[in-house]
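Q: no sequence on hand, only this structure:
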């Protein structure tokens, strides 16, 4: 298939359509507006439904309804909008419904600004809403990967009956790169016998997250946790970039990881042994990747467009075995290769 030059947000929309998504419910917010704008035109062409809801709260509850009927459904927003959706996301996770949620992150807190950020990491990976639940969180670093992971997200959601989040940022949503649309490797997806498709010839299906008896709610939560353990075992993804002999290991995801790759290439020419661990799944977090490099690594440097959020998971993965440092820019500011390289040089000088 020939490649096509597309903006990230629009490529995501097309990937969803080609993955079989036929319903979108959302509300406008920069910098993800090209997703609903694209799908407003595209979904009717394939017999789907685009609906701009009256609010983010309404949109996520419409997702609940469509997912409960067994449809492949998508919603997208940016940081403050995701905050409004969190109650509905918790309901969806509790009801074990598959759907895909996109967050093209902007600066915060509050209204913040429309520039790119990674300061929603805690919100995405630590629950965000109430209760003991998890989201599978996928973090693309290129527009092609955005396409591939969007398609895979729908399969993961259906395989485990769970909501999946695509966590991007304003850069990856707005940049243009050549992409091609290839279906993900086939999975044996279970039939949606639980869906509320009309009780014709069978007993009615009931979809809810309400368990009045504490014994029943505990059993439900334990079933969810068992599912999350299975997801962690089977779906964890990361990229190891020039880590075989690396003494300084950069850890970054999404757009920041692209910048860090440039730093690795630059500093390798200077004789500094630098590598990169790039988590692709932010949850489940690729903790085992750190075990592969812990013997040769002398220090880790986490780089984020935040004041420091993923660095906590890096510290947990390293577990005190080696020093973990942090460098970040926030509020929509983007760390430059020069800034990161200088920090690595400082660390390299200190660990010789």
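A: Everything's here; your move. Being a predicted model, the structure only gives us computed values, none of them experimental.

Q: going forward, measure contacts between C-alpha atoms and count neighbours the same way
A: Fine.

Q: list the helices and strands the strand or helix carrying residue 302 packs on?
A: Taking DSSP states H and E as the definition, residue 302 sits inside strand 299-304. Secondary-structure packing of strand 299-304 (3 or more Cα pairs under 8 Å, 6 or more residues apart in numbering; DSSP states H and E): strand 248-251, helix 310-318, strand 324-328, helix 337-351.

Q: from the contact counts, what lies against the shortest one?
A: When you say that, I think you mean strand 248-251. Judged by 3+ Cα pairs under 8 Å, 6+ apart, strand 248-251 is in contact with strand 274-279, strand 299-304, helix 337-351.

Q: what's in contact with the last one?
A: So that's helix 337-351. 248, 259-260, 262-263, 267, 272, 298-299, 301, 303, 327 (Cα atoms under 8 Å, 6 or more residues apart in numbering).

Q: quick one: buried ones out of those?
A: Among those, those that count as buried by neighbour count (16 or more other Cα atoms under 10 Å) are 248, 259-260, 263, 267, 272, 298-299, 301, 303, 327.

Q: tabulate those residues (a markdown table), appending distance to residue 68.
A: Formatted as a markdown table, the entries for these read as follows, by distance: Cα to Cα, whole Å:
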| residue | distance to residue 68 |
| --- | --- |
| 248 | 47 |
| 259 | 40 |
| 260 | 41 |
| 263 | 46 |
| 267 | 51 |
| 272 | 53 |
| 298 | 49 |
| 299 | 47 |
| 301 | 43 |
| 303 | 39 |
| 327 | 42 |
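
Q: quick one: neighbours of residue 181, just the number.
A: Look at residue 181: counted by other Cα atoms under 10 Å, it has 18 neighbours.

Q: alongside the first one, take a look at this:
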């Protein structure tokens, strides 16, 4: 697919996964990501792949565990409450060091909430929603093209580090349509000599497991995992900066919110306010060091989220008290307008904004 084509975000994720070599998908329908499940139901049989609508989200994530353990490139997707149901399985997969891609198209919460866009799953994604000491590599696209590009990247990162990777989108990105371009289908995948595929010339079979009954062994495994997470944190930080060179106030936003915040920032600059923007692309590892460097020259920060305030905690940790960090958020599926964010910028610049 060399030319750009118009695609809905959810369907673009599915095609991107196919380009990345995914031939196994296990899921369960939930709005606003159901189009992704429908797309994979149609495309997998055409490619002699495996599509299975599981009886539940819990079943789906454990099917992912099995396929990943056998060395397949495998994906599942859901939306907020469905991801909550998958958390035990995600912890198992992280503990067993299995590569897979998990897509969360976030909706309003808590509870069943609504089917509207939200970003209230940031804590769940970045702090480990399941039990134990583990991390997910979390990527946050802000366009349909980035949904494509970061889906493909997610499969590569998962295989490179033998870890689950989460693509964290939202209902707006999943439902919107934009022109996208797909690269040629990938070839030359990373070898997986650890996969449980029978003996195949080996003296002993590979065993996939996350259970370590001896405390010494479990601690040894945890130390190994933490070293891997530190390696990821040192290598895989991704972010975007706009007009931060002379910015006195820097907006921090991710995903769909970053596009709205960018419009507000551009309006502010047109009105003579030195505003800039910082967009984390990896939510974990969070780009704390680049933000800390910006705190040395900017006067203040404004974090904008579709939540009651979650990423703002990581922004404040990164800034470490060097400069004020303000917050503006909408919840319940409500989206801020560029004007409302611009008004917050003006309040802060005039000394009337809250923290």
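A: Yep, it's here. Not measured: the values here are computed from a predicted model.

Q: TM-score for this pair?
A: Their TM-score after superposition, calculated using TM-score structural alignment, normalised by the length of the first structure, is reported as 0.97; 350 aligned residues with a Cα RMSD of 1.3 Å.

Q: host element of residue 262 of the first structure?
A: Element membership for residue 262 of the first structure (DSSP H and E) is helix 254-269.

Q: distance from that helix to the second structure after superposition?
A: Following superposition, helix 254-269 of the first structure is found to deviate from the second structure by 0.5 Å on average (mean Cα distance after the TM-score superposition for the first structure).

Q: what angle sits between that helix and strand 324-328?
A: Note on geometry: by axes from the mean of the first three to the mean of the last three Cα atoms, to 10 degrees, helix 254-269 of the first structure and strand 324-328 are set 120 degrees apart in direction.

Q: ok, back up a step: tabulate the helices and strands packed on strand 248-251 of the first structure (CSV), appending distance to residue 287 of the first structure.
A: As requested, these are arranged in CSV below (distance: least, Cα to Cα, whole Å):
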stretch, distance to residue 287 of the first structure
strand 274-279, 9
strand 299-304, 14
helix 337-351, 22
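
Q: out of those, nearest to residue 291 of the first structure?
A: For those, distance to residue 291 of the first structure was read as Cα to Cα. The smallest value, 11.5 Å, belongs to strand 274-279.

Q: mind reading off the mean deviation between the closest one and the second structure?
A: Averaged out, strand 274-279 of the first structure is 0.4 Å away (mean Cα distance after the TM-score superposition for the first structure).

Q: from the chain's centroid, how far away is that strand?
A: 18 Å (Cα atoms, centre = their mean, to the nearest Å).

Q: just checking, next helix/strand downstream of it?
A: Taking DSSP H and E as the definition, the helix or strand right after strand 274-279 of the first structure is strand 281-283.

Q: how about residue 83 of the second structure, what does it touch?
A: Remark: with contacts taken as Cα under 8 Å, 6+ apart, residue 83 of the second structure is in contact with 57, 104.

Q: all strands of the second structure, in order?
A: 5-8, 24-27, 50-53, 74-78, 100-106, 137-139, 164-170, 177-180, 239-242, 249-252, 275-280, 282-284, 300-305, 325-329 (DSSP state E).

Q: reformat these into CSV and put distance to residue 147 of the second structure next to each item.
A: Putting the strands of the second structure into CSV (distance: least, Cα to Cα, whole Å) gives the following:
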stretch, distance to residue 147 of the second structure
strand 5-8, 10
strand 24-27, 17
strand 50-53, 21
strand 74-78, 13
strand 100-106, 10
strand 137-139, 9
strand 164-170, 8
strand 177-180, 9
strand 239-242, 15
strand 249-252, 20
strand 275-280, 15
strand 282-284, 13
strand 300-305, 19
strand 325-329, 23
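
Q: and those: which comes nearest residue 291 of the second structure?
A: Of all these, it is strand 275-280 that lies closest to residue 291 of the second structure, at 7.9 Å by Cα to Cα.

Q: picking that back up, what lies in contact with the helix holding residue 262 of the first structure?
A: Contacts for helix 254-269 of the first structure (Cα under 8 Å, 6+ apart): 139-142, 168-169, 171-172, 241, 250-252, 273-276, 278, 280, 303-305, 334-338, 340-341.

Q: can you rerun that using 7 Å?
A: 139-141, 168, 172, 274-275, 278, 304, 337, 341 (Cα atoms under 7 Å, 6 or more residues apart in numbering).

Q: against residue 86 of the second structure, how distant is the residue lying closest to residue 63 of the second structure once chain neighbours are set aside?
A: Computed as Cα to Cα, 6 or more residues apart in numbering, the closest residue to residue 63 of the second structure that is not its neighbour in sequence is residue 26, at 6.7 Å. The spacing between residue 26 of the second structure and residue 86 of the second structure, counted by Cα to Cα, to the nearest Å, is 12 Å.

Q: and residue 299 of the second structure, by the same measure?
A: With the distance defined as Cα to Cα, residue 299 of the second structure ends up 42 Å from residue 86 of the second structure.

Q: hmm, what's the outermost residue in the first structure?
A: Among the C-alpha atoms of the first structure, the one most distant from their mean position (Cα atoms, centre = their mean) is that of residue 201, at 39.2 Å.

Q: the second structure: which residue goes with that residue?
A: In the superposition onto the second structure, residue 201 of the first structure corresponds to residue 201 when matched by TM-score structural alignment.

Q: residue 172 of the second structure reaches residue 117, doesn't it?
A: Yes: using Cα atoms under 7 Å, residue 172 of the second structure is in contact with residue 117, at 5.5 Å.

Q: if you count what's nearby, which of these two comes out ahead?
A: Neighbour count, other Cα under 10 Å: between residue 172 of the second structure and residue 117, residue 117 has more, with 26 against 23.

Q: got the contact list for the residue nearest to the more buried one when sequence neighbours are not counted?
A: With Cα to Cα, 6+ apart as the criterion, residue 117 of the second structure has its nearest non-adjacent residue at 4.2 Å, and that residue is residue 171. With contact set as Cα under 7 Å, 6+ apart, residue 171 of the second structure has these partners: 32, 105-107, 116-117.

Q: which of those residues does the first structure keep?
A: When the contacts of residue 171 of the second structure are mapped onto the first structure through the alignment and contacts are counted by both residues aligned by TM-score structural alignment, their matches' Cα atoms under 7 Å, the preserved ones are 32, 105-107, 116-117.
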